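A.B. asks: Provide a 3D model corresponding to the input given below.
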Amino acid sequence: MSMSSDSAIGPVTAEQPSTQRGRSTRRALMDAAREVIARVGYADARVVDITTEAGKSVGVFYNYFTDKAELLRSMVDEFRDQAYTRGDTVMTGDREPYEVIRDIVTVYWTTYREHAPVLSGVFQAAQIDSAFVDYWRDLRAPARTLIANNIRRLQAHDYCPGMDPDITASAIGAMLDYFCYVWLVEGGEAGRSSVTDEEAIDTLSRIWFNALWWKTEGAHGTT
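C.D. replies: Next up is the predicted model:
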């Protein structure tokens, strides 16, 4: 139950500049954009703010990105690639299902936390640019497909009968996405502004596990 199952839905790394200097400049612009978005938000982030933060000229920016929207997509692609790469290290084998789920949740929570300013930018961008709605939906789709396929395998062994795999996968994915957004971007809930990594990961893992690993009375079979 790794984050990716084949190359058709795995990460696609954006083309990198051919020189070390070019790669360093592109990296500097992306790191600067992360700082600016974290400080003022995506909508108010200007190209000149990003280049100033990076110590580069505005002209240099356009050697690497057509606009700040393309820059944001490149940064989110980096989040996706890192999440898949880390997810593929999760061992399954004969391990207990809960432990596998917990490892996957740990990957997502920790990777989201590292990229939180960037992911907040996607939510903001979707409010002003409808293209980002489709972009985020497409980016999320492979993980939802993997969860849905896992649910189908569980149902073949009499677990979670009657649940629609695709809708359930969407619900689990939305829980992960928005829970991370609330606590890692928005600053928590009213009356509580923080949660420990252990609390967050344990809560998400238990909800995911308990939603699927159950049988009706008299059902038989094992995973």
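A.B. asks: Please count neighbours and contacts with C-alpha atoms only from this point.
C.D. replies: Noted.
A.B. asks: In terms of secondary structure, what does the helix of greatest length in the chain contact?
C.D. replies: Counting residues, the longest helix found in the chain (DSSP state H) is helix 130-155. If contacts are counted by 3 or more C-alpha pairs under 8 Å, 6 or more residues apart in numbering; DSSP states H and E, helix 130-155 sits against helix 116-128, helix 165-184.
A.B. asks: how much does the last one deviate in direction from helix 130-155?
C.D. replies: Just to be clear, that refers to helix 165-184. For helix 165-184 and helix 130-155, the angle between their directions (axes from the mean of the first three to the mean of the last three C-alpha atoms, to 10 degrees) works out to 120 degrees.
A.B. asks: now do the same end-to-end measure for stretch 33-53.
C.D. replies: Between the opening and closing residues of stretch 33-53 lies a distance of 8 Å (C-alpha to C-alpha, to the nearest Å).
A.B. asks: Following up with a second sequence; could you model it the same way so I can compare the two?
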Amino acid sequence: MNTQAKPTVRGRETLAAIESAARRVISRKGYLAMTVADIANEAGRSTASFYNYYDSKEALLSHWAEQFRVEARERALEAFTHGRTNRERIELWTRAHWMTYRERLAEMVGVFQLAMVNDTFAAFWQELCDELVDAVSETVRRAQKEGYCPGVNPRMTGSAIVAMLNQFCYDQLANGVDPETVDDDAAVSTMASIWYRSIYWKD
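C.D. replies: Have a look, this model is predicted:
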């Protein structure tokens, strides 16, 4: 964020209006077609107001994406509390990813779209995915020590699961779908079942 932004009550209201407007514009037009002028018009503010807080729409998206990473990580911690079964951990982990994606939908759509045409965001998207791939890969290795999924490549399995999570979230929530019509429990159950069965099986 632009360090020149002032933490006044009015300033916070303006910032909230700008961010809310940007989310609405992204939902209608997509990130790539969105302009700063679109955001300002939607918010009922001047473009100068936007630049008081962000240097560009890319800076806004970068700030949002980092918030997504922090929130998803914090939510997932519940899955690793002592006493959980393997299935419970995966269910909670999946729900953490799904709900954060849902609540940060504009951010994730923006990062996903911009990563296709911008090297900086392509690297950020890869970094975002790699962090989760590393975590899933480690669960595969631990499962293999218990006799599950023998011979499976942990890294490739982790990559496949993360790709499934991200693409499913995008298809169900952003790909021309009204997210309000989507059943959260059914979506989480579907992804968690695929994830669980990909790891916890034995010959």
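A.B. asks: Next, the TM-score between them, please.
C.D. replies: The TM-score (TM-score structural alignment, normalised by the length of the second structure) is 0.88; 198 aligned residues with a C-alpha RMSD of 2.1 Å.
A.B. asks: circling back to that earlier point, identify the residue range in the second structure corresponding to the longest helix of the first structure.
C.D. replies: Under TM-score structural alignment, helix 130-155 of the first structure corresponds to residues 119-144 of the second structure.
A.B. asks: Need the residue closest to the centroid of the second structure.
C.D. replies: To find the centre residue of the second structure, average its C-alpha atoms and take the closest one (C-alpha atoms, centre = their mean): that gives Y101, at 4.3 Å.
A.B. asks: The second structure: matching residues for stretch 69-87 of the first structure?
C.D. replies: Under TM-score structural alignment, stretch 69-87 of the first structure corresponds to residues 58-76 of the second structure.
A.B. asks: Need the residues that contact that stretch.
C.D. replies: Judged by C-alpha atoms under 8 Å, 6 or more residues apart in numbering, the contacts made with stretch 58-76 of the second structure from elsewhere in the structure are 1, 54, 92-93, 96-97, 100-101, 104, 107-108, 110-111, 128.
A.B. asks: ditto for stretch 134-153 of the second structure
C.D. replies: Contacts of stretch 134-153 of the second structure with the rest of the structure, by C-alpha under 8 Å, 6+ apart, involve 154-159, 161, 198-203.
A.B. asks: quick one: which of those has the most company?
C.D. replies: Counting neighbours by other C-alpha atoms under 10 Å, G158 comes out on top of the contacts of stretch 134-153 of the second structure with 25 neighbours.
A.B. asks: who's in contact with that one?
C.D. replies: Shown here is G158 of the second structure, whose contacts under the criterion C-alpha under 8 Å, 6+ apart are 132-137, 140.
A.B. asks: Same question for C129 of the second structure.
C.D. replies: V162.
A.B. asks: now the residue mapped onto F209 of the first structure from the second structure: how far from I161 of the second structure?
C.D. replies: Counting by TM-score structural alignment, F209 of the first structure lines up with Y196 in the second structure. Spatial separation of Y196 of the second structure from I161 of the second structure under the definition C-alpha to C-alpha is 10 Å.
A.B. asks: one step back: tell me what angle the longest helix of the first structure forms with helix 116-128.
C.D. replies: 110 degrees.
A.B. asks: sorry, back to before: buried deepest among the helices and strands packed on helix 130-155 of the first structure, which one?
C.D. replies: Ranked by mean neighbour count under mean count of other C-alpha atoms under 10 Å, those are led by helix 116-128, which reaches a mean of 19.
A.B. asks: Give me the mean deviation of it from the second structure.
C.D. replies: Taken over the aligned residues, the distance from helix 116-128 of the first structure to the second structure averages 2.0 Å (mean C-alpha distance after the TM-score superposition for the first structure).
A.B. asks: Could you list every helix and strand that that helix packs against?
C.D. replies: Applying 3+ C-alpha pairs under 8 Å, 6+ apart, we find helix 116-128 of the first structure packed against helix 20-40, helix 68-87, helix 130-155, helix 165-184.
A.B. asks: Tell me which of those helices lies nearest to E99 of the first structure.
C.D. replies: Proximity to E99 of the first structure, assessed across those by C-alpha to C-alpha, is greatest for helix 68-87 (13.4 Å).
A.B. asks: Return the mean post-superposition distance for that closest one against the second structure.
C.D. replies: Relative to the second structure, helix 68-87 of the first structure is 1.5 Å off (mean C-alpha distance after the TM-score superposition for the first structure).
A.B. asks: buried residues in that helix?
C.D. replies: 68-69, 71-87 (16 or more other C-alpha atoms under 10 Å).
A.B. asks: Give me the angle between that helix and helix 130-155.
C.D. replies: Computed by the same axes, to 10 degrees, the angle between helix 68-87 of the first structure and helix 130-155 is 20 degrees.
A.B. asks: Please tell me which residues of the second structure the following helix or strand past helix 68-87 of the first structure aligns onto.
C.D. replies: Under the assignment DSSP states H and E, the closest C-terminal helix or strand after helix 68-87 of the first structure is helix 97-114. Applying TM-score structural alignment, one finds that helix 97-114 of the first structure aligns to the residue range 86-103 of the second structure.
A.B. asks: Right, I'll leave it there.
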